[in-house]
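*Asks:* What follows is a protein structure lacking sequence information:
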């Protein structure tokens, strides 16, 4: 049996898409439409429940994908081998053979706060290229934006001094997702990740504590829980000891006695279960100088509760609820084809036509409102355009940013929002103001589409 690796490689990027992207591309080629200039915008219609803003993330991986987008001989042969493309024109294969992304990309910087119906990114490229790249772009921006937004909310609730650690690798939806989650978490405001590969690839230092397995194994062999603590501290003196395998308070008392006697130094302890409020308060009284780390299905709501009830916690390990949850349901829609504005007009899924820009207004570094306008409109006094040209005719114009710089942007963007938008329980929802020109174009596009359908139905009836 042939072993199959499902780890994506750059040479396979062209195939890392949904089938209908390629079948549509073949239709475009067959109808001689493939090179028509097209613009697609990626945005979110509705935010996840309880979210009043998003933090844009994933642009770096999107640009990396676009610069390496191609179809090699093996990939083309694999497509042909499916038998699904038996009727496509020969020129379709020629198009794939010479494929390189030659379009332009407009995007907001990573770490930018965004709202519903605001484009995070726009692709301007030959129609077939802009179509095929949809799946990968949605995959990376949707997921990283979700994790970055949750991370920003966690930081906002926990405060600037708390240590926040990403522990979500085992719960992320795939090995690839775990790497993206670690990146987005740090860029969104967390301090570090336990994912060793992600940390090293990102130029970070991995962070972690210990697991119950070591305590259980050494306790079973030595019949003494303290042997596990001593062993861990012998090799890793700065680690936080996991003290709740059996009895957290009893373990903390024994450690406290040894610290007081001067025979042991304890830098930190971790609590992973039970009543974190009362346990952390007791542990603080016993080990006043130790860092107390809490973990166990924590999220921003639970941290807010712990703080409100007086928990004595210095650091939090965030896993399952950080890297999973209600997805960011970003969509990617055609807004212009060969200079003709287009829009989707189906029930509850209406989109706005034309290439757009977001103009943001600040007063004394505080967010006031956004205006969604057409790309060729001018900024009004006090407005800042958010979408920037980051790739021009296939060439990158944006260097990779350090995660620290993105995290700083994220923190500033969230802090600039009014408290009403940052409230966890009853956040106020907002949406951009539509420019007069965009409203007019939307109405004109709807009228034109309605007339087309009317004429078409009339001709059928006749």
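*Replies:* The structure has been received and is ready for your questions. Every value quoted in this text rests on a predicted model; they were computed, and no experiment measured them.
*Asks:* use CA for all of it now, contacts and neighbours both
*Replies:* Noted.
*Asks:* how about the strands in the stretch 351-462 of the chain?
*Replies:* 356-363, 366-374, 383-385, 388-392, 395-396, 433-434 (DSSP state E, counting those that start in this stretch).
*Asks:* Could you dump the ones you listed into TSV and include mean neighbour count and distance to residue 138?
*Replies:* TSV is the format used below for the strands of the stretch 351-462 of the chain (neighbours: other CA atoms under 10 Å; distance: least, CA to CA, whole Å):
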stretch	mean neighbour count	distance to residue 138
strand 356-363	20	19
strand 366-374	19	21
strand 383-385	17	23
strand 388-392	18	17
strand 395-396	16	19
strand 433-434	14	25
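*Asks:* Quick one: closest of the ones you listed to residue 283.
*Replies:* Among the strands of the stretch 351-462 of the chain, the nearest to residue 283 by CA to CA is strand 366-374 (40.2 Å).
*Asks:* That closest one vs strand 356-363, what angle?
*Replies:* 160 degrees (axes from the mean of the first three to the mean of the last three CA atoms, to 10 degrees).
*Asks:* gap between strand 366-374 and the chain center?
*Replies:* Its chain's C-alpha centre and that of strand 366-374 lie 22 Å apart, by CA atoms, centre = their mean, to the nearest Å.
*Asks:* what's in contact with that strand?
*Replies:* Around strand 366-374, the neighbours that count as contacts under CA atoms under 8 Å, 6 or more residues apart in numbering are 118, 354-362, 416-418, 431-435, 437-438.
*Asks:* Structure two is appended below for comparative analysis:
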């Protein structure tokens, strides 16, 4: 029967993949290649337009997925029932029945700044396993890296004193995505989320204000907007009040009078529409000691515009443009099989072969140099960014506290020059390619060309 809920549990993870991952795995088994050691690297070929860097995120969910990698008897029967695998070898089903992820994973820690063509993660495992996990890993890391990067950019523009609130649940791509979006936003620099489930799961305090519906409903029933505000404050003293349902300035003027006469304990007001720059200035003149929260399709570009225009805003509620923003087009490519380096030469999509490492040098708190090389290259005193986090099917470290990841994000972004951090047309950054990686690339290209020359001669 059709499943009307389409909910996701850990037991479902292994089937959350593209069909071709399974058909390729069946082919690998049939050809006796399934247990060959393979290395795949996940990276972005290019950054989203207007971005000078990315903040790696999503590793926690990726490792949780790998820990739960298995196929139940019912799932295997469901795959058989499709008829697609009618010619698959019997050993394919035996392989799925005994499935566990037995490989290694190298990754940059969450909250680390990375650039185009630098691996965020590498999977080293039997070929069929390393292939099959591609879809889930890309889904997880691409989305959360986008959220964390935009959050970091907003924090960088807004400054340390501003309050940034994640309000994106209603626009996130699914209920489960909203939970990981909230985590990535906080890890990237947001102060809190309005998503109650996410906040409580993350041991955080949820944050929010009120909606126009309450103001309209209570105004209609109790006679005026002030009664609506008073009613809300009876149950939530000092709560932020949404003042733009009817007339923002008129509401601010009335609230200012109540504050002066000490009839009202008001800590903040929220503006959700209109010219937020001018409105914030006018509201500030009326309510000089009250926090002003702005919301309404905001992002780092708007926050920068507000700052430049001298807006009087203390906090920002960020939703749609955070959780649905420009995608991170990460890819997952084979770089080595059975110790043999491989690469893709497609036009505009060429990759570099071999298992790689990122070598970063920070001097006096500033990025000094960066090299993309082979895992076997000499670090030369630089920091090696990719760490072994999963070995022979076992996780090597406990999940990191969110506070530690957020601190790493802030510190990592702070090392970048302003030319990479700016929102308006940031510079691009390309790490130096080590001689060993360049030599391997050229040798692998020669091997590919030799193969095709020999094929043509036949």
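*Replies:* Received, thanks. The structure presented is a predicted model; accordingly, all values stated were derived computationally and were not measured.
*Asks:* I'd like the strands of the stretch 351-462 of the first structure as a markdown table, with distance to residue 314 of the first structure appended.
*Replies:* A markdown table is the format used below for the strands of the stretch 351-462 of the first structure (distance: least, CA to CA, whole Å):
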| stretch | distance to residue 314 of the first structure |
| --- | --- |
| strand 356-363 | 34 |
| strand 366-374 | 29 |
| strand 383-385 | 38 |
| strand 388-392 | 39 |
| strand 395-396 | 41 |
| strand 433-434 | 41 |
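*Asks:* Which among those strands is found nearest to residue 348 of the first structure?
*Replies:* Short answer: strand 433-434, nearest of these by CA to CA, at 17.7 Å.
*Asks:* what's the average distance of that closest one to the second structure?
*Replies:* By mean CA distance after the TM-score superposition for the first structure, the fitted strand 433-434 of the first structure averages 0.4 Å away from its aligned residues in the second structure.
*Asks:* From the rest of the structure, what touches that strand?
*Replies:* Contacts of strand 433-434 of the first structure (CA under 8 Å, 6+ apart): 369, 370, 371, 372, 373.
*Asks:* Go again with 10 Å.
*Replies:* Residues outside strand 433-434 of the first structure that contact it (CA atoms under 10 Å, 6 or more residues apart in numbering): 352, 358, 359, 369, 370, 371, 372, 373, 374, 440.
*Asks:* farthest-separated two in those?
*Replies:* 369 and 440 (20.8 Å).
*Asks:* Map residue 55 of the first structure across to the second structure for me.
*Replies:* With TM-score structural alignment as the criterion, the equivalent of residue 55 of the first structure in the second structure is residue 55.
*Asks:* Could you verify my assumption that that match touches residue 143?
*Replies:* No. Residue 55 of the second structure lies out of contact with residue 143 (CA atoms under 10 Å); the separation is 11.3 Å.
*Asks:* so what sits against both of those two?
*Replies:* Joint contacts of residue 55 of the second structure and residue 143 (CA under 10 Å, 6+ apart) are residue 184.
*Asks:* Looking only at neighbour counts, state which of these two leads.
*Replies:* Comparing residue 55 of the second structure with residue 143 by other CA atoms under 10 Å, the one with more neighbours is residue 55, at 30 against 25.
*Asks:* who touches that one in this structure?
*Replies:* Counting by CA under 10 Å, 6+ apart, residue 55 of the second structure has contacts 108-115, 120, 144-153, 184, 187-188, 408-409, 412-413.
*Asks:* Excluding covalently adjacent residues, which one is nearest to residue 171 of the second structure?
*Replies:* Once flanking residues are discounted, residue 171 of the second structure sits nearest to residue 320: 5.5 Å by CA to CA, 6 or more residues apart in numbering.
*Asks:* what about the one you found, how many neighbours?
*Replies:* 18.
*Asks:* contacting residues for the residue nearest in space to the middle of the first structure?
*Replies:* Against the mean C-alpha coordinate of the first structure, by CA atoms, centre = their mean, the closest residue is residue 144 at 1.4 Å. Residues near residue 144 of the first structure by CA under 10 Å, 6+ apart: 55-59, 61, 138, 150, 177, 179-185, 187-188, 323, 328.
*Asks:* would you list every one of the helices in the stretch 151-300 of the first structure?
*Replies:* 175-188, 196-201, 212-222, 225-235, 248-261, 276-286, 300-308 (DSSP state H, counting those that start in this stretch).
*Asks:* Could you single out the most deeply buried of the ones you listed?
*Replies:* helix 175-188 (a mean of 26; mean count of other CA atoms under 10 Å).
*Asks:* What range does that helix cover in the second structure?
*Replies:* The aligned range for helix 175-188 of the first structure is 175-188, by TM-score structural alignment.
*Asks:* Off-centre distance for the matching stretch?
*Replies:* 8 Å.
*Asks:* Mean deviation, it versus the first structure?
*Replies:* Per aligned residue, stretch 175-188 of the second structure averages 0.6 Å (mean CA distance after the TM-score superposition for the first structure).
*Asks:* hang on, residue 148 of the second structure packs against residue 188?
*Replies:* Yes. Counting by CA under 10 Å, residue 188 is a contact partner of residue 148 of the second structure at 4.2 Å.
*Asks:* any common contacting residues for these two?
*Replies:* 55, 56, 57, 110, 111, 154, 182, 406, 409.
*Asks:* Most neighbours out of these, which is it?
*Replies:* Result: residue 57 is most packed of those (other CA under 10 Å), 33 neighbours.
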